[in-house]
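Trainee: need a 3D model of the following:
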Amino acid sequence: MRLAGFLFCLVLCSIAQASPISIIPMPAQLKLAGGSFQVDDSTQVVVPPNDAATRQSAQYFVDLLGRTRGLHLTLTENAQAGHAIVFMHDPKAAVTQAEGYTLAVSAQGIRISARDDAGLFYGAVSLWQLLTPDAQQGVVHVPALHISDWPRFAWRGLMLDSARHFQSADDVKHLLDQMAQHKLNVLHWHLTDDQGWRIEIKRYPELTQIGAWRTPPDAGHDGEPLSYGGFYTQDQIRDVVAYATARHITVVPEIDMPGHAQAAVASYPQIGVTGKRPSVSVDWGVNPYLYNVDDATFQFIDNVLDEVMALFPSHYIHVGGDEAIKDQWKASPVVKAKIRALHLKDEDALQGWFIGRIGTYLTAHGRRLIGWDEILDGGVPADATVMSWRGTDGAIKAAKMGHDVVMSPSPDLYFDSVQSDLTDEAAGRIPVRDLASIYAFNPIPASLTVAQASHVLGAQANVWTEHIPTMQHVEHAVFPRLDALSEVTWSPASARSWNGFLARLPAQLERYAVQNIAAADTAFEPQIQVDANAALKSGQAVVTLSNQPKYGAIHYTINGGAADTHAPVYSKPFTVQLPATIRAATFADDGVALAVERTRVLDRASLLSRAGVDLPNCPGSDFRLRLQPMPDATSMAPVYAANVFDTCQQFPSAPLDDVTAIHVEAVRLERNFALAHDEKLVVSRPHRTPYGELVVHRDRCEGPVLASMPLPDPSTSGRIFSLNATLTGQHGEHLLCLIYTAPIDGPLYALARVSLLSSQKGEGKP
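Mentor: Next up is the predicted model:
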């Protein structure tokens, strides 16, 4: 069996790499034949009479092809089934798996058949991909082939966080369109959290009148809105759910409990532990507000769930269960009395009882509870499904206990993690989760037996939006990493090939462009690397060009000219005299641009300068975020590296010969982070001036002080400001440690750029 699997993979992978077939995710079985079939405006699409589901899939295909290829095919029930595209249900189809289909192309026509509606729909998606192998319009010749295809996993999901930052209903539908094109079938919709309640509940109108709106920090200044928020009406939710259903996507709502409840408690303080009304949170992280555990609060939750279940037909209802710190429960005599009355061990057990009560209510209404893996900590209903986010340990534990699990681990499948550590990367979390790492993810932990592995329903990626404020940013974070996820969750493991995937991706990038999807080109972005210190000493730079997957042809120029397909192709490091301007871009074999052009100026000023995002953290804390200047900024740039625990970064091997001064472009950020029990880890340093200083140490962070630059009054200075100091008598290369001593109860500071200035000719601020 292993030999057969190896041979199958060998054949399939060679097809994927050598053929023009660009289907993502890769079909389970694909066999090429001789000849082709021409599709043009005269081609008819044939469906059986009185088959509404088949007509719906065929109409979806016709409409999508018209929008993207400019081919406008006629849908009919009466044409001859010869020279045409035929959709049909076939209860005896060879592919017996749910959601599976067959797609056959010959010189006489195209035929898609499936046993169920979802299979026909996914066959339509694959055919659309066959008919959009490039960005051209009009007639297309489809190679003769036979596809038998079915999914590896039943749960192929994407989580969208609409609580931290709000997307319009049309934005959500736009995302659903792309999920359908990737054969994903679950949208996990995160609708409530500390920072916003986004779903209309008619019985409790203040959930959206109050809970859907927050007052941003520094509201009204530097473009920060006076109020931020929004919510979905029940009519909008019905519309989104219907839109998803038509694309064979189930929408699973998440209503967070017992923690992440601050927006709900801000709306109705009586459901909270203290009875006091907080504001809707503006802080990312872990806030302390929990639901109460009295009967009135459970009646509130039950009433909310009644309206949620009426809107969402999903078998699963997600109840969160994560990051519920128990400080409020521990401080409440009423809650302590409840624990004693229930004969529970502690507050963790109380959360288990809480989740169990919710699970019982959902079961009584024909639904099933799903929650984050913390629901395991205090005991969990026997039929609960566990979504593992704290790595994979939760999934392993749950599967061994007999629970169904969905793999959604951090950081492996967190699409709010950045895609590279390059200077122009967008905002997001660290560590880097690049395209290759997503493609390499295995949803089945090696420690599970075959029987235990059968509990793994599938996998999903999460898009938490604390640092992803707009739909443009969501698309940048999701695409093309979603292509990798789709292949992980759909294609058989034996059919997956990283090189084959890369070969199929250029056509998909063109599909994104045609549909105005703001996909990231980070994976293929040319990195322009030089040894800055060696170049400063010699007056010439050895330039190395590369990209993450080492795929595509990198074209470049050294004189500032356009790096198009007529420019030289990079093959090995080359040397340029300073000053020079390097421009580089990456192209596929057929000339499709895989990444837009990047530019790097090489002169003395730029080589003595470092962007703050390029300066590593000081030892002791590896926490790092890439942040925009305001929590609710709507732009993609600028972005700054920040460590909320320790504002200390290093300039390694700073060349100090002839350096006379240091110039820093500094930035003041909002310290809007709820750190809960980790607050004690924030490093506080003494300061000599009212607002603190930026202190520069040599060689180590406790080394000699080279400069101390007072920070300006935040109330009178701009968000971005300059700091300058002289540096005298320094020689050689030294590590510089740059530390902000600002009070930790005030703003958070970061480095935009650090520049060393010297008296040599050609010096100047970059």
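
Trainee: going forward, measure contacts and count neighbours with C-alpha atoms only.
Mentor: OK.

Trainee: look up how far L130 lies from D283.
Mentor: 46 Å (CA to CA, to the nearest Å).

Trainee: please read the previous query as pertaining to Q108.
Mentor: 16 Å.

Trainee: between the two, which has more neighbouring residues?
Mentor: L130 (19 against 16; other CA atoms under 10 Å).

Trainee: list the contacts of the more buried one.
Mentor: 21-23, 142 (CA atoms under 8 Å, 6 or more residues apart in numbering).

Trainee: try F61
Mentor: Contacts of F61 by CA under 8 Å, 6+ apart are 124-125, 128.

Trainee: doesn't it belong to a helix?
Mentor: Yes: according to DSSP: H, G, I helix; E, B strand; the rest coil, the state of F61 is that of a helix.

Trainee: could you also give me the structure for this next sequence, so I can compare it with the first?
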Amino acid sequence: MSLFKLCVANLVTLFWVVVPAVMGANIIPQPSYVQEKQGTFDLAHNNNILYAGKHPEVNQIIDNFMEQVLGDYGLRLQANKSKKAGILLQDKKSLNEEAYELSVVANKVVIKASAPAGFFYALRTVNQLILADKNHTLLPCILVKDAPRFSYRGFLIDAGRYYLPLKDVKKAIDLAANYKLNRFHWHLTDDQGWRLEIKKYPRLTEKGSVRSNSAIGTWDQYYPRHYDGKEHSGYYTQDEIRDIVRYAADRQITIVPEIEMPGHALAALSVYPEYACSFYSSLDLMAGAGISDQVYCPKPQTFRFIKDILTEIASLFPGEYIHIGGDECPKTSWKQCEDCQALIRKENLKDEFELHAYFIQQVEKIAEGLGRKLIGWDEVLEGGLPLKATVMSWRGEAGGIKAAQLGNNVIMTPNTYCYLDYYQENPEFAPLAIGGFISLEQVYDYEPIPEALTAEEAKHIIGIQGNIWGEYVATIEKFEYMAFPRLLAIAEVAWSQPGNKNRELFISHLKKEFSFFQKRNVNTCREYFRPRIQGGWDSEKGMYAVTLETICPDADIRYTLDGSEPTVESDIYEGPVYLTENTCVKAVVTDKDNQILEAPTVKNFLVNKATGCTYTLSTDAWSLDWYPVKPTLFTDGVQGFTPSNYEWAAIASGVEIVIDLKKNTTVSGVRFGTMVAPINSTLPAKSMICYLSKDGKEFRQIGESTFSYPVYKGEKEIYHNYVKTEKKDGRYLKLVINGQTELPEDYPYPNALPSIALDEIEVF
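Mentor: Take a look at the predicted model:
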């Protein structure tokens, strides 16, 4: 992207010329302009705050700030009407609403802003400067001029899957506000529950908020699915909604309520089934992740029902947006519904996709009549009919690019960068997540304005959002683990100009934030303080290399290779560690005082004659999840594990795998891992035939085995099979792996093509 294009595209709210921030300013998100000076301001002796401007709301902001610093640091500040106060807040009309200026000199702190938001953000910056001082009393002398890059800086809480108590929602709002996020996207309804009171339709919460149980494990871990047998319920009364709206507004956060339609609507249709395509006397809520085929039927009475609901929603949430979802809407029931087919003919629509767009158009008219703007996920564009809606681009960036080119405003939230319910550390040991993998650095490095857009089109990118979906997030502790610290990276991407971003600086600033999280009893992900262990073949040295790294600044890594627990006396990592045999690597991070910061990270590596070798497949392997299949997956030295599919791939029965052992090698046996997972239509391998060749053309059979397995017990399970071969020499090892040709009738998809799950191939 050209510098000119970046500058034009980023003039969302910024009006200052961007001057790179000084490297030492310990502030997240990084301000637009920072100038550090000599000296400090002592809050313990200059603790009076004065605001005499025209915005009475600022007094509440000051009260909240004083309460926070008292609770966090024991620092007592007081509001004062004397102009001799050490901290002065002054109106400056020329600044935009979210901008501020902060000047700290030895005897005075002056904050200037034009609106409550600017004063609020300035005090958030002051709070971070207090945190950075080890005694929490001194502010560095500094000049900050700051304004956000994007006007929409959001985070999502999914209460539809699991109700989150009001106090926990408030805690999440407090944490987000500390990093200048300003939109709380509240996902309140889904196939698993309805979470807000609608006076006109009481059954939505009387019954629609209650499900009899919840699914256990990943979507493919058990078959049949396992359930906890525990009722899950909860909803927010309208009085509670008003309370949380006020609470958020006091922290400059506007709530964007999401009421899902036409799909993800089973919670409503389970209690008002007359608004589905076919009348069912009973529809049960979903207990786990998934998508129901039951969706709203686009008939007049349905739109009256929706209008009634949105009318109450608009009375509760004063923000400009109502989010109506619009994503993942199966068309099955519409294709079978006489009313839907008649409507398609009447409105001269092409198909069910245009019917979907027609549905969104009707809801958009309702929202406009209520004085609200519509937001929808990028599927709202699929029908091709014109909409004014703001689009949330979640399936990558393609939807956002298309929307911006059409002239729609866009909020970027691609699942490849902004889905904070994905794993952030090694899935083998991390708390259960829905899948995927997005590291802290990946989030931070995201650039929300795609290069495919012109400068004019880029103006339609109004912000970015981090999403913490709730399929596997049942508590505030799990929410915090998934969100922090990655949500801070979202905040900096949303606020800071690209020229001011610095990943190394951001990561160093994070260290102080963990002390803040500790004060607030926030259950953060601690991967920051743990080593990352990776293994791979070093082709230059012809050996298997293990690398250790940590993003924690001013830290060492100590490790062991014999399975023992690392201590402060263990070897310090200084470069790649080379392995010649199966090895259990354990490592810890130690700080500058040689204190161990977290429990050890553990990783087992398999090193054998196949490790690091290339191979070819007669038919392509495919992913069992959304992880890409690595070209070295079967010989990378890492075994698969469950319940994650991270180190697994599926192959067809009868596939031939030819491994190039690099040189003539003595082969006496082969071992591999296989797995049973009915929901993935995978069965363990039935047999393997081994062939060996010196030239890759003429192969001779050297071994064959068939395998038997215990009776399937309902859970995904791994088996390790060994084939003893004749002891022969050769360079090219061909393995023919056979599986079942048909799936059992009691499998969920008995007519599907069976596959074999495979992880690591070992050669002896």
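
Trainee: so what number do they get for TM-score?
Mentor: Comparison of the two superposed chains (TM-score structural alignment, normalised by the length of structure 2) gives a TM-score of 0.79, and 698 aligned residues with a CA RMSD of 4.4 Å.

Trainee: quick one, which of the contacts of F61 of structure 1 are buried?
Mentor: Neighbour-count burial (16 or more other CA atoms under 10 Å) applied to the contacts of F61 of structure 1 gives 124-125, 128.

Trainee: can you give me the strands in the stretch 51-200 of structure 2?
Mentor: Along the stretch 51-200 of structure 2, the stretches classed as strands by DSSP state E, counting those that start in this stretch are 78-79, 87-91, 100-105, 108-113, 138-146, 152-158, 183-187, 189-190, 193-194.

Trainee: which one, of those strands, ends up nearest to D538 of structure 2?
Mentor: strand 152-158 (41.3 Å; CA to CA).

Trainee: so which bit of structure 1 is that closest one matched to?
Mentor: Using TM-score structural alignment, the residues of structure 1 aligned to strand 152-158 of structure 2 are 155-161.

Trainee: quick one: residues in contact with that stretch.
Mentor: With CA under 8 Å, 6+ apart, stretch 155-161 of structure 1 has contacts from 183-191, 406, 457-465, 486, 489-490.

Trainee: then stretch 275-286 of structure 1?
Mentor: Residues contacting stretch 275-286 of structure 1 (CA under 8 Å, 6+ apart): 194-196, 210-211, 213-217, 260, 262-263, 265-270, 323-325, 466, 672-676.

Trainee: for A484 of structure 1, see how far away the most centrally placed residue in structure 1 is.
Mentor: Centroid-nearest residue in structure 1: F415, 2.1 Å away (criterion: CA atoms, centre = their mean). Remark: distance between F415 of structure 1 and A484 of structure 1 (CA to CA) = 12 Å.

Trainee: for D171 of structure 1, same thing?
Mentor: 22 Å.

Trainee: so those two - more neighbours on which side?
Mentor: More neighbours surround A484 than the other of D171 of structure 1 and A484, with 24 against 15 (other CA under 10 Å).

Trainee: in structure 2, what residue corresponds to the more buried one?
Mentor: Using TM-score structural alignment as the criterion, A484 of structure 1 maps onto A489 of structure 2.

Trainee: apart from its neighbours in sequence, what residue is nearest that match?
Mentor: Nearest non-adjacent residue to A489 of structure 2, counting by CA to CA, 6 or more residues apart in numbering: Y444, 4.8 Å away.

Trainee: so what corresponds to that neighbour in structure 1?
Mentor: The alignment partner of Y444 of structure 2 in structure 1, by TM-score structural alignment, is Y439.

Trainee: how about L310 of structure 2?
Mentor: Alignment note (TM-score structural alignment): L310 of structure 2 maps to L305 of structure 1.

Trainee: can you check which of the strands of the stretch 51-200 of structure 2 gets nearest to F317 of structure 2?
Mentor: Comparing the strands of the stretch 51-200 of structure 2 by CA to CA, strand 183-187 comes nearest, at 10.9 Å.

Trainee: superposed on structure 1, what's the mean shift for that closest one?
Mentor: Strand 183-187 of structure 2, aligned to structure 1 and superposed, deviates on average by 0.9 Å (mean CA distance after the TM-score superposition for structure 1).

Trainee: endpoints of stretch 582-598 of structure 2, how far apart?
Mentor: Start-to-end, stretch 582-598 of structure 2 (CA to CA) is 25 Å.

Trainee: one more: stretch 429-439 of structure 1?
Mentor: End-to-end for stretch 429-439 of structure 1, by CA to CA: 19 Å.

Trainee: again with stretch 98-115 of structure 1
Mentor: First residue to last in stretch 98-115 of structure 1 (CA to CA) measures 8 Å.

Trainee: quick one: contacts of that stretch?
Mentor: 35-37, 82-96, 116-120, 122-124, 127, 142-151.

Trainee: same deal with stretch 470-489 of structure 2?
Mentor: 28-29, 155, 157-164, 168, 172, 176, 179, 288-289, 420-424, 432-434, 439-440, 443-444, 466, 468, 510, 522-525.

Trainee: checking L355 of structure 2 next. Helix, strand or coil?
Mentor: helix.

Trainee: so who does the equivalent of it over in structure 1 touch?
Mentor: Per TM-score structural alignment, the equivalent position to L355 of structure 2 in structure 1 is L350. Contact analysis of L350 of structure 1 by CA under 8 Å, 6+ apart lists 339, 344, 378.

Trainee: which of these are buried?
Mentor: 339, 344, 378.

Trainee: and which of those residues is nearest to W498 of structure 1?
Mentor: G378 (40.8 Å).

Trainee: alignment lookup: that closest one to structure 2.
Mentor: Using TM-score structural alignment, G378 of structure 1 pairs with G383 in structure 2.

Trainee: what residue in structure 2 is paired with the residue nearest to the centre of structure 1?
Mentor: Checking with TM-score structural alignment, F415 of structure 1 has L420 as its match.

Trainee: what residues are up against that match?
Mentor: 438, 466-469, 482-483, 486-487.

Trainee: what separation do you get for it and N26 of structure 2?
Mentor: Using CA to CA, L420 of structure 2 is found at 24 Å from N26 of structure 2.

Trainee: which of the contacts of F61 of structure 1 fall in helices?
Mentor: Judged by DSSP state H, helices contain the following of these: 124-125, 128.

Trainee: relative to K400 of structure 1, which of these is nearest.
Mentor: V125 (36.3 Å).

Trainee: identify the residue nearest the closest one in space, chain neighbours excluded?
Mentor: The nearest residue in space to V125 of structure 1 (CA to CA, 6+ apart) is Q181, at 6.0 Å.
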